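In: could you work out the structure for the sequence below:
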Amino acid sequence: MTSSTLDHTVLPPEQPLDGLLALLTGADAPSATLTGPDGEQLLLPPEVFEVLREVVAAMARGQAVTIAPVHQRLTTQEGAELLGVSRPTFVKLLEDGEIPYERPGRHRRVLLSDVLSYRDRRSLQAREALDRMVEIADQSGMYEQTATSKRTR
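Out: Got it, this is the predicted structure:
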């Protein structure tokens, strides 16, 4: 994988990863080592160990994994795909100032970190809105009304 590609996705292997996952889950990050083909052992930095643990856990659940450097620049199409929106919707987010971007030539470029930050902000806003809706429904007694109407049918 090159550091300039975003779409290098690795599918989980066909063989189960339960043993490897158990080993990584039970291991202590500061003492994890990697043994090379020549027997040389290297101490894994805790950050690398945590990434390895997360990758194996995702693959053990049958999920594919994509790894990309955070400083990576994306096209508007790549940014849209990451957010699960259309390219025109993504461009509108850029033009509305929701996500910073550069225009080094004719095309807009966004930092992966800025797109991920926007996604996290939107996710937090959605959770807060849902929490508020539940609070309003609870205060107004809507939960009791729903339960009562189902019993009377």
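In: okay, CA-based contacts and neighbour counts for the rest of this
Out: Fine.
In: which stretches of this protein form strands?
Out: Along the chain, the stretches classed as strands by DSSP state E are 9-10, 33-35, 41-43, 65-66, 73-74, 110-111.
In: most packed of those strands?
Out: strand 73-74 (a mean of 22; mean count of other Cα atoms under 10 Å).
In: helices or strands up against that strand?
Out: strand 110-111 (3 or more Cα pairs under 8 Å, 6 or more residues apart in numbering; DSSP states H and E).
In: one more, so I can put them side by side:
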Amino acid sequence: MTFTGDPNSAPVLPTAEEAAVAKISSRALESHLQNHPSGESLKLILNEKEGKTIDIPAAALPLLLAILQQTSSGNTVKLIPLTKELDIWQVATILNVDREYVWQLLDDGEIPYKMVQSCRRIRYEDVMKYKKQDYDKRSKILDELVAESEALGLYD
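Out: Predicted coordinates for the structure are as follows:
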């Protein structure tokens, strides 16, 4: 898999050799993550003779693992960064809803936002907080439905 450095270029499929290397690397990284769940960073050796290394932060390791797993399957990966402040389209993608629904959530005060010129900007943390609250609310409702069904003898 070749990265051209140009963010507008199309991702390139990995060669068979790159996929094989990615498979070995993904297995090693997966093993490391299973054995070190505390979130340790990794040191990557760039040049063993010169002793050049870089640290890869723990937060990046699950993403790196996913990239290696996709590469090992012969797939390519394109990263789309999520900034601290999101636009309506990004929020809709995260929540898996349409833009109109996001506008309604914002208008109803369900998710706070700020105006930057004529655009609404929503903090990533606020979107994830809403998503968790919505999930918890839905889970509670489902638990209540199951309990009611059991009480009525409709659920085995």
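In: and the TM-score between them?
Out: Aligned and superposed, the two chains score 0.66 in TM-score terms (TM-score structural alignment, normalised by the length of the first structure); 136 aligned residues with a Cα RMSD of 3.5 Å.
In: returning to that earlier point: among the strands of the first structure, which comes closest to residue 19 of the first structure?
Out: Within the strands of the first structure, the stretch nearest residue 19 of the first structure is strand 33-35; the backing value is 16.5 Å (Cα to Cα).
In: what span of the second structure lines up against that closest one?
Out: The alignment of strand 33-35 of the first structure onto the second structure (TM-score structural alignment) covers residues 43-45.
In: average gap between the matching stretch and the first structure?
Out: Compared with the first structure after fitting, stretch 43-45 of the second structure deviates on average by 1.4 Å (mean Cα distance after the TM-score superposition for the first structure).
In: which outside residues touch that stretch?
Out: 51, 52, 53, 54, 55, 56 (Cα atoms under 8 Å, 6 or more residues apart in numbering).
In: mind putting these into CSV with distance to residue 103 of the second structure?
Out: Putting these into CSV (distance: Cα to Cα, whole Å) gives the following:
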residue, distance to residue 103 of the second structure
51, 52
52, 49
53, 46
54, 43
55, 41
56, 37
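In: looking at the residues you listed, which is nearest residue 115 of the second structure?
Out: The nearest one, if we look at the contacts of stretch 43-45 of the second structure relative to residue 115 of the second structure and count by Cα to Cα, is residue 56, at 35.2 Å.
In: how many neighbours does the closest residue to residue 110 of the second structure other than its chain neighbours have?
Out: Excluding the flanking residues, the one nearest residue 110 of the second structure by Cα to Cα, 6 or more residues apart in numbering is residue 130, at 7.4 Å. By the measure other Cα atoms under 10 Å, the count of residues near residue 130 of the second structure is 17.
In: can you give me the distance of residue 130 of the first structure to residue 151 of the first structure?
Out: 26 Å (Cα to Cα, to the nearest Å).
In: what do you get for residue 56 of the first structure?
Out: 46 Å.
In: when those two are compared, which one has more neighbours?
Out: residue 56 (22 against 7).
In: isn't the more buried one right up against residue 23?
Out: No: taking Cα atoms under 8 Å as the definition, residue 56 of the first structure is not a contact partner of residue 23, at 10.5 Å.
In: overlap of the contact sets of the two?
Out: In contact with both residue 56 of the first structure and residue 23: no residue, using Cα under 8 Å, 6+ apart.
In: now do the contacts for the spatially closest residue to residue 123 of the second structure that is not a sequence neighbour.
Out: Nearest residue to residue 123 of the second structure in three dimensions, chain neighbours excluded: residue 85, at 4.4 Å (Cα to Cα, 6+ apart). Residues near residue 85 of the second structure by Cα under 8 Å, 6+ apart: 121, 122, 123, 124.
In: how near is the most centrally placed residue in the first structure to residue 43 of the first structure?
Out: The residue lying closest to the centre of the first structure (Cα atoms, centre = their mean) is residue 116, at 7.9 Å. Residue 116 of the first structure sits 30 Å away from residue 43 of the first structure, going by Cα to Cα.
In: swap in residue 141 of the first structure?
Out: Per Cα to Cα, residue 141 of the first structure is found 57 Å from residue 43 of the first structure.
In: can I get the strands of the first structure in CSV including distance to residue 97 of the first structure?
Out: Shown next, in CSV, are the strands of the first structure (distance: least, Cα to Cα, whole Å):
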stretch, distance to residue 97 of the first structure
strand 9-10, 30
strand 33-35, 44
strand 41-43, 43
strand 65-66, 27
strand 73-74, 17
strand 110-111, 12
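In: so which of those strands is nearest residue 27 of the first structure?
Out: strand 33-35 (10.2 Å).
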